[in-house]
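>>> after the sequence you'll find the predicted model.
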Amino acid sequence: MLSPISQPPRFISQENWNALTSETPSSFASIPPIIRHQQENVTITFSPDWEGYGEQGLKGTLFVTEEALSFLPTASTSGFTLPYPSITLHAISRDNAALGPCVYCQLDESVQPDAGAALPVVERENDGHYHPEDDEEADTPMREMRIFVGEESLEPIFLSLSHCASLHPSIFDAVDGMSDDEGIYADPSTFEPFTGEDGEELSAVGRAALAHLESILVWPVGQGPNAAAEDAVEDAEEEQVEESKEEESKPVVNGK
């Protein structure tokens, strides 16, 4: 959950970290976390609002360290630090015409249990299908955060967030007693994929995430999202070639 800060977080470069750990230190806890990305002229907004950031947000410096995501505004001291398990989703979005492209994040602001406390157990129907009512019962408070920055900085921030988040798996990953193996070897026949039928539509965030995934995926030949259109163009080109060959092979009569 969001915690206010009034000064930059502690951090260290990868090179300095390597130098400090080249010999066993007296305490690893005393070594600051590695910073993966630092970006100035970043604008942060929250929905619902947090600490007066408002719809226009505040501009300042973003710090992506391996410990947490932090931000310190240029014109005030109302910064924040955010642990990675609280970021349940992050994706590149280009839907905001006013402020430009951003890294969109969904934040889980539910109270985090103590490290020594037992994990909550939520009873769910164990039939392999997703049941929306299960999430409604949990009633988890959510907040949206948008990190507005220039186009050239979107990918570095997104990749840095992804790397650091992978170092901090959510403490709720083990809820429901599901082991890692059960998640890996789940039966795909029980999945209920999004099909767009019955008036279903992806949200703006879903479209942005899908567009980003499609831009970085390398599809096997004939299996991409535009495979049908590509096949149709290829067939049309082959037909034109065949027709040209047939015209050239026709006998010439009276010099015609």
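Yep, it's here. Numbering: from 1, shown residues only.
>>> only C-alpha atoms from now on, for both contacts and neighbour counts.
Fine.
>>> quick one: His90 is in a strand?
Yes: per DSSP: H, G, I helix; E, B strand; the rest coil, His90 lies within a strand segment.
>>> can you tell me the closest non-neighbouring residue to it?
Cys105 (4.3 Å; C-alpha to C-alpha, 6 or more residues apart in numbering).
>>> give the contact list for the one you found.
Counting by C-alpha atoms under 8 Å, 6 or more residues apart in numbering, Cys105 touches Ile87, Thr88, Leu89, His90, Ala91, Glu144, Met145, Arg146.
>>> next, the one to line up against it:
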Amino acid sequence: MPVTLLHSLPALSQTRFTAEKTRVACDPPSDAAHGLGTLYIDEQRVVFFSTEASCGFSIDYPTIVIHAVSRSADPVGAHLYCQLDGPFPGYAKAGGDSDEEDEEEQFAELRFIPEDEQLLDDMFKAMSDCAALNPDDGGSDSGSDLDDLCVGDYQDESAVQTIEEFNSSAFITSPDQLSSLTPKGRETLAHLESIIVESTEQTNGYNDEGRFDDAE
């Protein structure tokens, strides 16, 4: 999984979007992915760097298997959600180092929380555009394989996808497609669906007015 820990800001080829005063949160927690910094959405990679702490990280686009905007009643606030294809370097385990625990830590989830929520749509679109420039050439043998479920993929440039709007039927339209998924693909789909359920449960009892105020 090409995630690189940084101690200085690297040279960026062509930055599509910059979001200063952005917080990052990682699940499972990692000492290398937390706090306040600047998010750079570059054509070659995503870079998060804190000048004050002189540390950060970069992520190659094929490593990001899911990206979407979340505006649900999440404790961290509205954010750009990214799921990686493996654990984040330096993640802190709770408890022992059992094999069972290792199996459970197959995904890292990053949440980029900008100070200005209005930046989320532009962040999403910039990441979608750059991801399209960096396809995963080392993936499956079949172009129909659904291992890389990117909620952020969009056909209409004005369409911003949110986690709350995700519907697995958009990806799985027949039993044959489901059976063709590898174990990793099934796990990715199940994990994303669980996020939708949790998001829905968190909003129960809240006023949902304006919850889907996506760009038109």
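Happy to help now that I have it. Nothing here was measured: the structure is a model prediction, and the numbers come from that model.
>>> which two of the contacts of Cys105 of structure 1 have the greatest separation?
Thr88 and Arg146 (13.4 Å; C-alpha to C-alpha).
>>> give me the more crowded residue out of those two.
More neighbours surround Arg146 than the other of Thr88 of structure 1 and Arg146, with 21 against 14 (other C-alpha atoms under 10 Å).
>>> ok so, going back, Glu237 of structure 1: which of the contacts of Cys105 of structure 1 is nearest?
So of the contacts of Cys105 of structure 1, ranked by how close each gets to Glu237 of structure 1 (C-alpha to C-alpha), first place is Ala91, at 38.1 Å.
>>> tell me the spacing between the aligned residue in structure 2 for that closest one and Ser179 of structure 2.
Using TM-score structural alignment as the criterion, Ala91 of structure 1 maps onto Ala68 of structure 2. Remark: distance between Ala68 of structure 2 and Ser179 of structure 2 (C-alpha to C-alpha, to the nearest Å) = 25 Å.
>>> neighbour count: these two, which is higher?
Comparing Ala68 of structure 2 with Ser179 by neighbour count (other C-alpha under 10 Å), the higher total belongs to Ala68, at 29 against 11.
>>> which residues of the stretch 101-250 of structure 1 fall in strands?
Secondary structure of the stretch 101-250 of structure 1 by DSSP state E, counting those that start in this stretch: the strands cover 102-108, 142-148.
>>> possible to save these as a markdown table with distance to Gly206 of structure 1?
Listed next are these as a markdown table, based on distance: least, C-alpha to C-alpha, whole Å:
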| stretch | distance to Gly206 of structure 1 |
| --- | --- |
| strand 102-108 | 11 |
| strand 142-148 | 14 |
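>>> looking at these, which is nearest to Ser47 of structure 1?
Smallest distance to Ser47 of structure 1 across those (C-alpha to C-alpha): 5.0 Å, for strand 142-148.
>>> so where is that closest one in structure 2?
By TM-score structural alignment, strand 142-148 of structure 1 lines up with residues 107-113 in structure 2.
>>> how far away from the center of its chain is that stretch?
Distance of stretch 107-113 of structure 2 from its chain centroid, counting by C-alpha atoms, centre = their mean, to the nearest Å, is 6 Å.
>>> same deal with stretch 46-61 of structure 1?
On C-alpha atoms, centre = their mean, the centre of stretch 46-61 of structure 1 falls 20 Å from the chain's centre.
>>> measure that stretch end to end?
The first-to-last residue distance of stretch 46-61 of structure 1 comes to 16 Å (C-alpha to C-alpha).
>>> which SS state does the aligned partner of Leu82 of structure 1 in structure 2 fall under?
Applying TM-score structural alignment, one finds that Leu82 of structure 1 aligns to Ile59 in structure 2. Here Ile59 of structure 2 is recorded as strand under three-state DSSP.
>>> contacting residues around Ile59 of structure 2?
Pro2, Val3, Thr4, Arg45, Val46, Val47 are the contacts of Ile59 of structure 2 under C-alpha under 8 Å, 6+ apart.
>>> mind checking the longest helix of structure 2?
helix 183-203 (DSSP state H).
>>> tell me the spacing between the most centrally placed residue in structure 2 and Glu20 of structure 2.
Against the mean C-alpha coordinate of structure 2, by C-alpha atoms, centre = their mean, the closest residue is Cys82 at 0.6 Å. According to C-alpha to C-alpha, Cys82 of structure 2 stands 18 Å off from Glu20 of structure 2.
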